[in-house]
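A.B. asks: Sequence first, then the predicted structure, then my questions.
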Amino acid sequence: MPVYRNAATLEPLYARLLCAIAPLTDRYDIVFVNDACPEGSLEVLKRIALRDDKVSVIDLAHNVGQHQAIVIGLAHAVGDIVAVMDADLQDPPEALPHLVATLLASPDIGVVFAGRRGRYESGLRLGTSFAFKTLLHWFGKVPRDAGSFCVMRRQVVDRLLALPSVPPYLLTLLSACKVRTVSVPVVRQVRPVGASAYSEWKRLRLALAALWGIVQLKVVRRQGRYPTQLDRMMGIPLQRFGSRFNPPLANSAPAPGEVK
């Protein structure tokens, strides 16, 4: 679970997670990835980890962004089923049992997304997000209502971590795993405190990186090699948007320090 400027939501999130997980299993781990948050999140996570030996905290040396932090968390996750969600309480932990039940009901399903419902953002943001997700659906075959809140099988995690280096965006990476994905409707909540770290400019950069990642991975699948020529052709115009388009995955991210 990536954490950045979530100090106010971490304690209620943790309490709600325990209630959501209790009917499912008593064998679980919760992995928080502190993405170099400057506003006290690490201190809250340390207190939680001291109380619960099933909680691990990975403290990154510098900020790498939400999706790179997710990949780092996946690299540290164990278990047959792995869940990903945000720490801002827009994703309701109470939906986890339904997501897991849907996954277990069909052995051919690899990932179950929480299909986003409700007016949890401004109309403009919801509209641009829908347009972007529609493009991802066309090119990457992920559900139109998918977000980062999902559950997946161990095999999917292993496939994702074995992918070549591309711009790390969770939906792009999962689309490249070539497994069946479905979504179930989940009402997303309005952010209880704070504001999104994504400006409109940053959202545009992320969208371009995600779509470019799909192109790269399709070339890798078809040609069996990394598309360096495409990078040379497209790198300059894309970099004008101010984004790094080939950050590595978790294996060469800043060395995380496990708080516990």
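C.D. replies: Here it is on my side, so go on. Small disclaimer: the values here were computed from a predicted structure and weren't measured.
A.B. asks: switch to C-alpha atoms for all contacts and neighbour counts from now on
C.D. replies: OK.
A.B. asks: Reduced to three states, what does L96 come out as?
C.D. replies: Here L96 is helix, with the state taken from DSSP: H, G, I helix; E, B strand; the rest coil.
A.B. asks: And S196, by the same measure?
C.D. replies: coil.
A.B. asks: ok, now the one 5 residues further on?
C.D. replies: At W201, secondary structure determined by three-state DSSP is helix.
A.B. asks: How many residues are close by L45?
C.D. replies: 24 (other Cα atoms under 10 Å).
A.B. asks: State the distance from it to K218.
C.D. replies: Plainly put, L45 is 39 Å away from K218 if you go by Cα to Cα, to the nearest Å.
A.B. asks: And for P168?
C.D. replies: 15 Å.
A.B. asks: Between these two, which has more neighbouring residues?
C.D. replies: Shown here are P168 and K218; by other Cα under 10 Å, P168 has more neighbours (25 against 17).
A.B. asks: where does that one fall, helix, sheet strand or coil?
C.D. replies: State at P168, reduced to three classes by three-state DSSP: coil.
A.B. asks: I figured it hits A210, correct?
C.D. replies: Yes - using Cα atoms under 8 Å, P168 makes contact with A210 at a distance of 7.5 Å.
A.B. asks: residue ranges for the strands of this structure, please.
C.D. replies: 2-3, 30-34, 55-59, 81-84, 109-117, 150-153, 180-187, 257-258 (DSSP state E).
A.B. asks: So which of those strands is nearest K133?
C.D. replies: strand 109-117 (11.1 Å; Cα to Cα).
A.B. asks: Hey, what's the angle from that closest one to strand 180-187? Just curious.
C.D. replies: 30 degrees (axes from the mean of the first three to the mean of the last three Cα atoms, to 10 degrees).
A.B. asks: and strand 109-117, what does it pack onto?
C.D. replies: On a contact count with 3 or more Cα pairs under 8 Å, 6 or more residues apart in numbering; DSSP states H and E, strand 109-117 meets helix 96-105, strand 150-153, strand 180-187.
A.B. asks: Packed most tightly, which of those would that be?
C.D. replies: For the helices and strands packed on strand 109-117, the largest average neighbour count (mean count of other Cα atoms under 10 Å) is found in strand 150-153, namely a mean of 22.
A.B. asks: Please compare the first structure with the one that follows:
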Amino acid sequence: MTETPVTPDLSVIIPCYNEGENVPLLFARLIPALEALGVTFEVVTINDGSKDNTLERLLEMQKAEPRLRVIDLSRNFGKEKALSAGLFHSRGRAVVPMDADLQHPPEAIADMLVKWRDGAEVVFARRDARTGQKLSEKLFAKGFYWVFDHLSEVRLPREVGDFRLMDRKVVDTINRMPERSRFMKGIFAWVGYREAEIVYRQGERAAGTTKFNAIKLLRFAFDGLTSFSNFPLKVWSWVGAAISTLAFLYIVARLIRTMIWGVDVPGYESILMSVLFLGGVQLLTLGIIGDYLGRVFDEVKGRPLFIIRQLYEPGER
């Protein structure tokens, strides 16, 4: 088998979490697709604290494929951190992150390379449709993109995930970014550079089930928004001003009414509603401030993005 050069033409990065069933299916398509490109390549896989036999399957694949490198993290750090680990350890002149479930077709990398050779430094892979998703999930995605575009200075390309090609200079720029709260789609868009795109048809998940549920997706969306926008902090100044204005107008109206018609019996319901409404606004405001403060806390601690238990290079075992 061909040995991987120190600086291959292409690095493919694949974060894996409980993807043991998908590993053999993935490499059965990935390696032939990469060999057909006529370039030198490496495949960097990251075992993100899997609880199944993902690591064992990857190491089995490495015995027959010397261009496969396996990074075993000490625990589950999440996809964004695992992807960052792959970017840090990639060596290729071009880098392509992709998922392990074959929803990202390896054959599409050939089209990305064409755009890259034509001068593009970032090549987006835009899905033509969301395969295997419920209507509620599709509507949630559309809503998230709309909110992100209107509240953030960074515009996310529509229907584009982590599947893309990046030039070495782009990856080096991302690796120099010190932030620990990482929303990779936003980071990929923020760095800029010359862009191009291809369109691909998203496949069905080869095996297993998705690791995201509604709560995780909602938290992921909120993390993305707060990573690239301080609008959730600023908006409460306007909310407070609006509530204060309405309260002042209400006070004036009550004073005029009292002077004209006298004092009436105060309403218990109106007082209760006012207290509950203002209390809810205050708690919501504190929660959002707490989220931003937590991000500052994480940055100040300066802990590493991830911890590698072992890096399995070909031929070292």
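C.D. replies: Received it, and whenever you're ready, just let me know what you need. Keep in mind it's a predicted model, so treat the numbers as computed, not measured.
A.B. asks: now the strands of structure 1 in CSV, with distance to R144 of structure 1?
C.D. replies: Output for these, formatted as CSV (distance: least, Cα to Cα, whole Å):
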stretch, distance to R144 of structure 1
strand 2-3, 23
strand 30-34, 27
strand 55-59, 31
strand 81-84, 18
strand 109-117, 8
strand 150-153, 14
strand 180-187, 9
strand 257-258, 35
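A.B. asks: Nearest approach to L160 of structure 1 belongs to which of the ones you listed?
C.D. replies: It is, among those and with distance given as Cα to Cα, strand 150-153, at 10.7 Å.
A.B. asks: Mind reading off the mean deviation between the closest one and structure 2?
C.D. replies: Compared with structure 2 after the fit, strand 150-153 of structure 1 shows a mean deviation of 0.6 Å (mean Cα distance after the TM-score superposition for structure 1).
A.B. asks: which residues in structure 2 does that strand align to?
C.D. replies: The alignment of strand 150-153 of structure 1 onto structure 2 (TM-score structural alignment) spans residues 164-167.
A.B. asks: Now do the matching stretch: everything it contacts.
C.D. replies: 93-98, 109, 112-113, 116, 121-125 (Cα atoms under 8 Å, 6 or more residues apart in numbering).
A.B. asks: For structure 1, which segments are assigned as helices?
C.D. replies: Applying DSSP state H to structure 1 gives helices spanning 7-21, 41-51, 66-76, 96-105, 123-140, 154-161, 170-176, 200-223, 228-239.
A.B. asks: Tell me which of those helices lies nearest to Y28 of structure 1.
C.D. replies: helix 7-21 (8.3 Å).
A.B. asks: Superpose on structure 2 and give me the mean offset of the closest one.
C.D. replies: Taken over the aligned residues, the distance from helix 7-21 of structure 1 to structure 2 averages 1.2 Å (mean Cα distance after the TM-score superposition for structure 1).
A.B. asks: Structure 1: which residue goes with I243 of structure 2?
C.D. replies: For I243 of structure 2, no residue is aligned by TM-score structural alignment.
A.B. asks: for A33 of structure 2, that is, sorry about that
C.D. replies: Checking TM-score structural alignment: A33 of structure 2 goes with A20.
A.B. asks: Then G287 of structure 2?
C.D. replies: Correspondence of G287 of structure 2 to structure 1, assessed by TM-score structural alignment: P237.
A.B. asks: circling back to that earlier point, take the helices of structure 1 and write them to JSON lines, including distance to V182 of structure 1.
C.D. replies: As requested, the helices of structure 1 are arranged in JSON lines below (distance: least, Cα to Cα, whole Å):
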{"stretch": "helix 7-21", "distance to V182 of structure 1": "21"}
{"stretch": "helix 41-51", "distance to V182 of structure 1": "32"}
{"stretch": "helix 66-76", "distance to V182 of structure 1": "20"}
{"stretch": "helix 96-105", "distance to V182 of structure 1": "9"}
{"stretch": "helix 123-140", "distance to V182 of structure 1": "12"}
{"stretch": "helix 154-161", "distance to V182 of structure 1": "14"}
{"stretch": "helix 170-176", "distance to V182 of structure 1": "12"}
{"stretch": "helix 200-223", "distance to V182 of structure 1": "19"}
{"stretch": "helix 228-239", "distance to V182 of structure 1": "31"}
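A.B. asks: what about those helices, which gets the closest to V193 of structure 1?
C.D. replies: Closest to V193 of structure 1 of the helices of structure 1, according to Cα to Cα: helix 7-21, at 7.3 Å.
A.B. asks: For that closest one, buried residues please.
C.D. replies: Within helix 7-21 of structure 1, the residues scored as buried using 16 or more other Cα atoms under 10 Å are A7, A8, T9, L10, L13, Y14, L17, A20, I21.
A.B. asks: what comes into contact with that helix?
C.D. replies: Contacts for helix 7-21 of structure 1 (Cα under 8 Å, 6+ apart): 39-42, 44-45, 48, 87-89, 93-97, 193.
A.B. asks: and with 10 Å instead?
C.D. replies: 3, 6, 26-28, 30, 32, 37, 39-45, 47-48, 55, 86-89, 91-98, 191-194 (Cα atoms under 10 Å, 6 or more residues apart in numbering).
A.B. asks: Kindly write the PyMOL command that selects the buried subset of the contacts of stretch 164-167 of structure 2.
C.D. replies: This is the PyMOL syntax for the buried subset of these, where burial follows 16+ other Cα under 10 Å:
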select buried, resi 93+94+95+96+97+98+109+112+113+116+121+122+123+124+125
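A.B. asks: nearest to R176 of structure 2, of the contacts of stretch 164-167 of structure 2?
C.D. replies: Among the contacts of stretch 164-167 of structure 2, and counting by Cα to Cα, the member closest to R176 of structure 2 is V95, at 15.8 Å.
A.B. asks: Centre of the chain to the helix or strand containing S274 of structure 2, how far?
C.D. replies: Assigned by DSSP states H and E, S274 of structure 2 belongs to helix 268-301. Here helix 268-301 of structure 2 is found 26 Å from its chain centre; the criterion is Cα atoms, centre = their mean, to the nearest Å.
A.B. asks: Could you check the angle that helix makes with helix 214-228?
C.D. replies: Going by the same axes, to 10 degrees, helix 268-301 of structure 2 makes 70 degrees with helix 214-228.
A.B. asks: So which elements touch helix 268-301 of structure 2?
C.D. replies: Using 3 or more Cα pairs under 10 Å, 6 or more residues apart in numbering; DSSP states H and E as the contact test, the elements touching helix 268-301 of structure 2 are helix 214-228, helix 231-261.
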